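# no FASTA, just this:
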C-alpha cells in the first residue's frame, strides 16, 4: 500500500513499555508496526493506536526466529515502501540463582534479548540506510549494577549496551543512528510477575527522584531518539531511571 508516514517497528509491543512506545510514536505521526509473539496483545496495541487517532498495524512474530524476522521485515518494507525506525524492546526474563539456571532458560533469554536485536538489524538495515533511519535498543541498569537473581539478565543487557556502541560505530558511517534507553524500575504487568511490592519499594527508595518509572517515561525518551531533534545523537545510552544509576 505504501505510506508517506515514517514507519517504526516496535518489538515486544503487546503490553507495558513496548505498548507505550508504540502509542507514543503513533501519536508523533509515525505508522507503527506493533510486533509481539502473542497475536492478541499485538492486536490490542494496534487497536489502541487506532483508537488514539494514530496509524498502526499488528504483527505476530517470534523475534528469536531469524528466518521469520528476515521474511517479515522484507514483506513490511515491500508493502509499506519504507522502514525508518526499529525499537528493540522485546525481552524474555527469568530471575534465579546462577547455579540453578538451565540451558533452555539461558538460551531463550539470549535468543529474545540479544540475538533478536541482531536479526532485526540485519533484516531492516537495507531499508534503514535508504531512509537515514535509526535503531533504539532497550538496555537496563542491571548491565552495570548487580541485581539479586539477575545474572543472566544482566549479561544479556550488558551485551545489548556493548552491541549498541558497536552498532553506532559500524552503522553510523552508513547513515543509520543507533542508541539505547536504560529504564529504571517500571512496574509493568510483566515486571510485577518477577518483582513483588517489597522489591519495588526497595527500588523506589534507591531512586533519587523518589518514585518508580512509568512506561510513558520511556516512550518519551524513545520518541526523542527517533525524532529529528536527535539527528546528531549516536551511540548514546539514555538513562531514564530517576537517577537510580547514580544513587
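Ah, there it is. Nothing here was measured: the structure is a model prediction, and the numbers come from that model. Numbering: from 1, shown residues only.
# contacts and neighbour counts: CA atoms only from here.
OK.
# Select the longest helix from this structure.
Of all segments of type helix in the chain, defined using DSSP state H, the longest is helix 151-172.
# Show me what it is packed up against.
Helix 151-172 is packed against helix 103-110, strand 134-138, strand 177-183, with contacts defined by 3 or more CA pairs under 8 Å, 6 or more residues apart in numbering; DSSP states H and E.
# Those: which one's closest to residue 72?
strand 134-138 (17.2 Å; CA to CA).
# Residues contacting that closest one, please?
84-89, 117, 121, 128, 160, 164, 176-183, 222, 225-226 (CA atoms under 8 Å, 6 or more residues apart in numbering).
# Show me what the helix or strand hosting residue 69 is packed against.
Applying DSSP states H and E as the criterion places residue 69 in helix 66-80. Packing contacts for helix 66-80, counted by 3+ CA pairs under 8 Å, 6+ apart, involve helix 116-131.
# How about residue 88: what's its closest non-neighbour residue?
Leaving aside its chain neighbours, residue 88 sits nearest to residue 137 (4.7 Å; criterion: CA to CA, 6 or more residues apart in numbering).
# Pipe the helices and strands packed on helix 151-172 into a markdown table and attach distance to residue 16 and mean neighbour count per row.
Putting those into a markdown table (distance: least, CA to CA, whole Å; neighbours: other CA atoms under 10 Å) gives the following:
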| stretch | distance to residue 16 | mean neighbour count |
| --- | --- | --- |
| helix 103-110 | 18 | 15 |
| strand 134-138 | 13 | 26 |
| strand 177-183 | 12 | 27 |
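# Tell me which of the ones you listed lies nearest to residue 200.
Using CA to CA and comparing the helices and strands packed on helix 151-172, the one that lies nearest residue 200 is strand 177-183, at 13.8 Å.
# list the helices and strands the helix or strand just after that closest one packs on?
Per DSSP H and E, strand 177-183 leads on to helix 189-192 as the next helix or strand towards the C-terminus. When contacts are defined as 3+ CA pairs under 8 Å, 6+ apart, helix 189-192 packs onto no helix or strand at all.
# alright, now check it against this:
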C-alpha cells in the first residue's frame, strides 16, 4: 500500500490517490468549495468535513458506512408512525432551510458545527445546479425534520439530517431509502459509522468495494 501523505490542494481541480489517506481517512487539505471541485470529490469517494476555524479538509475513510436501500430496517414502532399520518414528506421545497437546521442542531460530542457558512453556501449552489437534494418532513405545516445530500444518479451521498420532532429525521431517511430502492440506486453513502445509522440497516464496507460501486463496476451494489 502507498504510504499515507496528506496533500495540500492548489487551484487545480484534482485530488491525490485515495490510498494516500491516513488511517482516519484524511486525504487532503486546502482548495475551495466550488461546485466543480465538490462534484469531482463526490464522484471519487471524497467529501469535505472541517471546522470553521480550520482549512478545508477532504476525507475518504476506510471502511465506508453505507446503506443498501433494500436493507433499510423499519421497526414496529416506526411502522406505526408511518401509518399514522403524523408526518408528510416533500422534496427540494426549502433546501437552504434544511441546511440551516442541520447546522443549528446540537450533537453529542461535537462543539459547534462543521456546516460553516461557506459550506452551506456551496451546497445551496450545488442545489441550484440540480445536484444537491433535500427531503423535508412536516408536521402540522411545520418543518420538523429533514436531510440533504448530493445525488449522483446511482448513489445518494448523504450529508446531514436534523429532527425537531421525535422520529422526524428517521422518517426522512426511511422515505429516502424506499424511493431510491424503487429507482434502483446502488446505495446511500452514509460516510462514517454511527449507532443510529447502524440501527437503520447501514453497514461498513471496504473503501475499495465502495469505489467499485461508485464507479459503476458493480451495478447491483450487492456485496453478498
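That came through fine. Bear in mind that the values here come from a model prediction, so they are computed numbers and not experimental data.
# And the TM-score between them?
The TM-score (TM-score structural alignment, normalised by the length of the second structure) is 0.33; 124 aligned residues with a CA RMSD of 5.8 Å.
# that older thread, between the longest helix of the first structure and helix 116-131, how many degrees?
Calculated by axes from the mean of the first three to the mean of the last three CA atoms, to 10 degrees, helix 151-172 of the first structure forms an angle of 20 degrees with helix 116-131.
# for the second structure, longest helix please?
Under DSSP H, the second structure gives helix 168-182 as its longest helix.
# what about the strands in the second structure?
7-9, 26-30, 47-48, 57-59, 64-67, 88-91, 132-139, 142-151, 155-163, 187-191, 203-205 (DSSP state E).
# Can you add mean neighbour count and distance to residue 179 of the second structure and give those strands back as JSON lines?
Converted to JSON lines, those look like this (neighbours: other CA atoms under 10 Å; distance: least, CA to CA, whole Å):
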{"stretch": "strand 7-9", "mean neighbour count": "17", "distance to residue 179 of the second structure": "36"}
{"stretch": "strand 26-30", "mean neighbour count": "22", "distance to residue 179 of the second structure": "32"}
{"stretch": "strand 47-48", "mean neighbour count": "22", "distance to residue 179 of the second structure": "24"}
{"stretch": "strand 57-59", "mean neighbour count": "22", "distance to residue 179 of the second structure": "28"}
{"stretch": "strand 64-67", "mean neighbour count": "24", "distance to residue 179 of the second structure": "13"}
{"stretch": "strand 88-91", "mean neighbour count": "15", "distance to residue 179 of the second structure": "11"}
{"stretch": "strand 132-139", "mean neighbour count": "23", "distance to residue 179 of the second structure": "11"}
{"stretch": "strand 142-151", "mean neighbour count": "23", "distance to residue 179 of the second structure": "13"}
{"stretch": "strand 155-163", "mean neighbour count": "22", "distance to residue 179 of the second structure": "11"}
{"stretch": "strand 187-191", "mean neighbour count": "23", "distance to residue 179 of the second structure": "11"}
{"stretch": "strand 203-205", "mean neighbour count": "17", "distance to residue 179 of the second structure": "19"}
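# Output the ones you listed as TSV; include the columns distance to residue 180 of the second structure.
Converted to TSV, those look like this (distance: least, CA to CA, whole Å):
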stretch	distance to residue 180 of the second structure
strand 7-9	34
strand 26-30	29
strand 47-48	21
strand 57-59	25
strand 64-67	11
strand 88-91	13
strand 132-139	12
strand 142-151	10
strand 155-163	8
strand 187-191	8
strand 203-205	17
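# I'd like to know which of the ones you listed is closest to residue 126 of the second structure.
Comparing the strands of the second structure by CA to CA, strand 132-139 comes nearest, at 5.3 Å.
# Can you tell me what sits against that closest one?
86-95, 98, 123-124, 126-127, 143-151, 168-169, 171-172, 176.
# between the longest helix of the first structure and strand 134-138, how big is the angle?
Using the same axes, to 10 degrees: helix 151-172 of the first structure against strand 134-138 is 170 degrees.
# And helix 151-172 of the first structure, what's buried?
Across helix 151-172 of the first structure, burial judged by 16 or more other CA atoms under 10 Å covers 151-161, 163-165, 167-169, 171-172.
# still on that earlier bit, so how far is residue 32 of the first structure from the residue nearest to residue 88 of the first structure?
Distance check for residue 137 of the first structure against residue 32 of the first structure: by CA to CA, to the nearest Å, it reads 16 Å.
# Residue 151 of the first structure now?
Distance from residue 151 of the first structure to residue 32 of the first structure, by CA to CA: 33 Å.
# helix/strand/coil for residue 49 of the first structure?
For residue 49 of the first structure, the assignment made with DSSP: H, G, I helix; E, B strand; the rest coil gives helix.
# tally of neighbours for the spatially closest residue to it that is not a sequence neighbour?
Nearest residue to residue 49 of the first structure in three dimensions, chain neighbours excluded: residue 23, at 5.3 Å (CA to CA, 6+ apart). By the measure other CA atoms under 10 Å, the count of residues near residue 23 of the first structure is 29.
# Helix, strand, or coil at residue 23 of the first structure?
Applying three-state DSSP: residue 23 of the first structure is helix.
# quick one: it and residue 44 touch, right?
No: taking contacts as CA atoms under 8 Å, residue 23 of the first structure lies outside contact range of residue 44: 11.1 Å.
# Now residue 239 of the first structure: which helix or strand?
strand 237-240.
# What is that strand packed up against?
Against strand 237-240 of the first structure (3+ CA pairs under 8 Å, 6+ apart) you get strand 177-183, helix 215-226.
# Can you say which of these is nearest to residue 10 of the first structure?
Of these, nearest to residue 10 of the first structure by CA to CA is helix 215-226, at 10.6 Å.
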